[in-house]
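Student: this is the structure alone, sequence omitted:
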């Protein structure tokens, strides 16, 4: 197959790597892959090493005539079987560029919620009339999309975004720079500070965890020091043991240093990257029932899955891991085996190739 990918990569290489490795994996399976993006040096080197053609260019807006023109010129010069776009800016531009060309146009969906038939902007992305197929990052996302699409429902599929255990042979970072003593038990939340991420719920849970004297909470992400979080932190009995780092490029090293990753989200999750990273890094997880996390974490076996908006449930599971390190060790082994087998990046590339081939045959 000849595959054209339009992707935005305004993020650290670590955060974009699972997606980039899909395209690299497709090339290593023998398919011709072109990626149009603004790749960093490390990412570009990985692409070129695998034989992926790289074109410079990212959309400035949802309708970027420069991007549309550039894609159309490429589609005129080379026949592509598949055109694949990955986010709210690349999808509409690639969709308009594909009009009049004999290729299958496939899009990616990574979140639940926010997709409505009455919303005109939805017809620029997932509901774009040119879309032939939708790849969803989890079954939770797939179920949400199926409620909204008008046609070709059989072409809406779930493909988990795989990882590689070798990515996570990193050195745990000392947390002393955040005034966390080496012998502490540390819970980490590594998320964006949107309301849907449930940080307020996690901060409420600290009221029930304060008696664990060497327990610390590390909040990694933008704007955690702003309202409403700053007030919630100030009012917590653990306020001197809650540490706000801001945005970091060394999130894997911080997760590896922690004793438990907590994902307290209340809505909108697809398949949280931090959960997958924790599985590979050897850090137990406590997640909520929203989104696709519960599809890869087996409750009470490979992690804990708790109801949304329940600080009590979160506190109970953190305290349980605090007192039962042997349970944490068992969870780590299960999760790392799962990353190596069911959720590997190589398997993800195979799943994409099979799905693209099925689209072409229908």
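Tutor: Nice, thanks for sending it over. The structure displayed is predicted, hence computed values, not measured ones. Residues are numbered from 1 along each chain as shown.
Student: every contact and neighbour count from this point should use C-alpha atoms.
Tutor: OK.
Student: what sits against the nearest residue to residue 113 once chain neighbours are set aside?
Tutor: Spatial nearest neighbour of residue 113, chain neighbours left out: residue 268 (5.7 Å); criterion: Cα to Cα, 6 or more residues apart in numbering. Neighbouring residues of residue 268 by Cα atoms under 8 Å, 6 or more residues apart in numbering: 111-113, 196, 290-291.
Student: I'd like to know which of those residues are buried.
Tutor: 111-112, 290-291 (16 or more other Cα atoms under 10 Å).
Student: one more structure, for comparison:
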């Protein structure tokens, strides 16, 4: 049932009970969303809220891939590209939009937007909602945290995974802590219809046709655990032929390249560099691996691979165990454990029927548990509860 239908049913019940006058229309709260170069899930959330009847405006970076689509949908109320958390020009622009009186809630989707929104809404009866997608970097001893997530005027922090919510709930210093009522989990929604790319031809990278291929996508940062993944290949039996496709700026990581060269078969590891077609590369692979060591939220790369029916192997870090059901829609291994990761890859390599089944269940899990319509419904409920307007 949509929010409009919910409103209609509620209005009817209230009219019949005599609690309200029939001529008094019920309205949904106005929402101002502040983002940067927003991705597809964020964009679809904004569009979905508009379709449900919420008066919504978006301020976003005009250089973003989805800016034009949002603008064509009539959602953009102003371009914004915040330089830092103290951007005076950006803060003034946000203030000007809020002063129109159209909005009851401001929802900031990154720390810079949150800091500026808190200053821009000073003295206004505006509810402030924050988005948090990763674990870490928040502390009661960090002054920057006090101008963002720990600011007392933040009414809700929407966490992209329970693991992030639990991390924030566990922050303490003396008597200071975040009230549990401020913290709520809302998974970032997707739609299988978004993932229709034709699987790439991996022979471009020297991978033989039909070869068993493991794909790993990510930024070149130590916490992603690429060294552990390479180490896991060294532990495979000699009769196992697995090719590893490393997608991203890892080609510039010289220590990682040296580690690859020390493998028994370095020719089976392929660096692609940065690619815009990363989902199509994952779709062409047999297994998708994300061996992160810490701080993960709900990784988009894993969701994209699962949406294409590719079985995931992930570490027990952050929100990934919420995304991947161990032994059902993928495999979950301990972080920093090359032997366990190697065993998981070997298991799927040996049992192709189970691999196929896991891929199918991974795709189904995204469709049933992480759909964009669920995100729209949950966020709409949060906005209404905050403002008491529904």
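Tutor: Cool, the structure landed. The model shown is predicted, which means the values in this text are computed figures rather than measured ones.
Student: superposed, what's their TM-score?
Tutor: With the length set by TM-score structural alignment, normalised by the length of the first structure, the two chains reach a TM-score of 0.94; 357 aligned residues with a Cα RMSD of 1.8 Å.
Student: and of the contacts of residue 268 of the first structure, the nearest to residue 133 of the first structure?
Tutor: residue 111 (16.2 Å; Cα to Cα).
Student: aligned to residue 112 of the first structure, what sits in the second structure?
Tutor: In the second structure, residue 112 of the first structure lines up with residue 135, judged by TM-score structural alignment.
Student: sorry, that was for residue 133 of the first structure
Tutor: Under TM-score structural alignment, residue 133 of the first structure pairs with residue 156 in the second structure.
Student: now that match. Nearest residue, chain neighbours left out?
Tutor: Residue 156 of the second structure's closest residue in space is residue 182 (Cα to Cα, 6+ apart), at 4.4 Å.
Student: the one you found pairs with which position in the first structure?
Tutor: Checking TM-score structural alignment: residue 182 of the second structure goes with residue 155.
Student: so who does its match touch?
Tutor: Residue 155 of the first structure sits in contact with 132-134, 359, where contact means Cα under 8 Å, 6+ apart.
Student: likewise for residue 207 of the second structure?
Tutor: So residue 207 of the second structure contacts 243, 268, 270 (Cα under 8 Å, 6+ apart).
Student: would a markdown table of the residues you listed with neighbour count be doable?
Tutor: Output for those, formatted as a markdown table (neighbours: other Cα atoms under 10 Å):
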| residue | neighbour count |
| --- | --- |
| 243 | 23 |
| 268 | 18 |
| 270 | 19 |
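Student: now flag whichever of those residues is closest to residue 122 of the second structure.
Tutor: Nearest to residue 122 of the second structure, judged by Cα to Cα, of those is residue 270 at 52.1 Å.
Student: residues contacting that closest one?
Tutor: So residue 270 of the second structure contacts 205-207, 243-246 (Cα under 8 Å, 6+ apart).
Student: centre-most residue in the first structure?
Tutor: residue 273 (3.5 Å; Cα atoms, centre = their mean).
Student: quick revisit: now the second structure: which of the contacts of residue 155 of the first structure match?
Tutor: On the basis of both residues aligned by TM-score structural alignment, their matches' Cα atoms under 8 Å, what survives of the contacts of residue 155 of the first structure in the second structure is 132-134.
Student: OK, contacts around the equivalent of residue 284 of the second structure over in the first structure?
Tutor: Taking TM-score structural alignment, the alignment pairs residue 284 of the second structure with residue 257 from the first structure. Residue 257 of the first structure makes contact with 172-175 under the criterion Cα under 8 Å, 6+ apart.
Student: let me know the closest of those to residue 207 of the first structure.
Tutor: Among the contacts of residue 257 of the first structure, and counting by Cα to Cα, the member closest to residue 207 of the first structure is residue 175, at 22.5 Å.
Student: so how far is residue 22 of the first structure from the closest one?
Tutor: 33 Å (Cα to Cα, to the nearest Å).
Student: same question, residue 193 of the first structure
Tutor: Residue 193 of the first structure is 28 Å from residue 22 of the first structure, by Cα to Cα.
Student: what is the aligned counterpart of residue 78 of the first structure in the second structure?
Tutor: Match for residue 78 of the first structure (TM-score structural alignment): residue 101.
Student: count of neighbours near its match?
Tutor: Using other Cα atoms under 10 Å, residue 101 of the second structure is surrounded by 11 other residues.
Student: what about it, distance to residue 34 of the second structure?
Tutor: Separation of residue 101 of the second structure from residue 34 of the second structure (Cα to Cα) stands at 16 Å.
Student: and residue 348 of the second structure, how many neighbours?
Tutor: 20.
Student: if I line the two up, what does it land on in the first structure?
Tutor: Per TM-score structural alignment, residue 348 of the second structure is aligned with residue 321.
Student: now swap in residue 252 of the second structure and tell me
Tutor: Checking TM-score structural alignment: residue 252 of the second structure goes with residue 225.
Student: can you tell me which helix or strand the closest residue to that match other than its chain neighbours belongs to?
Tutor: The spatially closest residue to residue 225 of the first structure, leaving aside those adjacent along the chain, is residue 244, at 6.6 Å (Cα to Cα, 6+ apart). If you go by DSSP states H and E, residue 244 of the first structure is part of strand 242-246.
Student: again, but for residue 254 of the first structure
Tutor: Going by DSSP H and E, residue 254 of the first structure is in helix 251-257.
Student: and that helix, how far from the second structure on average?
Tutor: Helix 251-257 of the first structure: mean distance to aligned residues in the second structure after superposition is 0.5 Å, counting by mean Cα distance after the TM-score superposition for the first structure.
Student: quick one: name whatever helix or strand follows that helix.
Tutor: strand 260-263.
Student: check the mean deviation of that following strand from the second structure.
Tutor: Mean for strand 260-263 of the first structure is 0.5 Å (mean Cα distance after the TM-score superposition for the first structure).
Student: for the helix or strand containing residue 128 of the second structure, name the packing helices and strands.
Tutor: In this structure, residue 128 of the second structure sits in strand 127-132 according to DSSP H and E. Packing partners of strand 127-132 of the second structure (3 or more Cα pairs under 8 Å, 6 or more residues apart in numbering; DSSP states H and E): strand 105-108, helix 111-120, strand 156-159.
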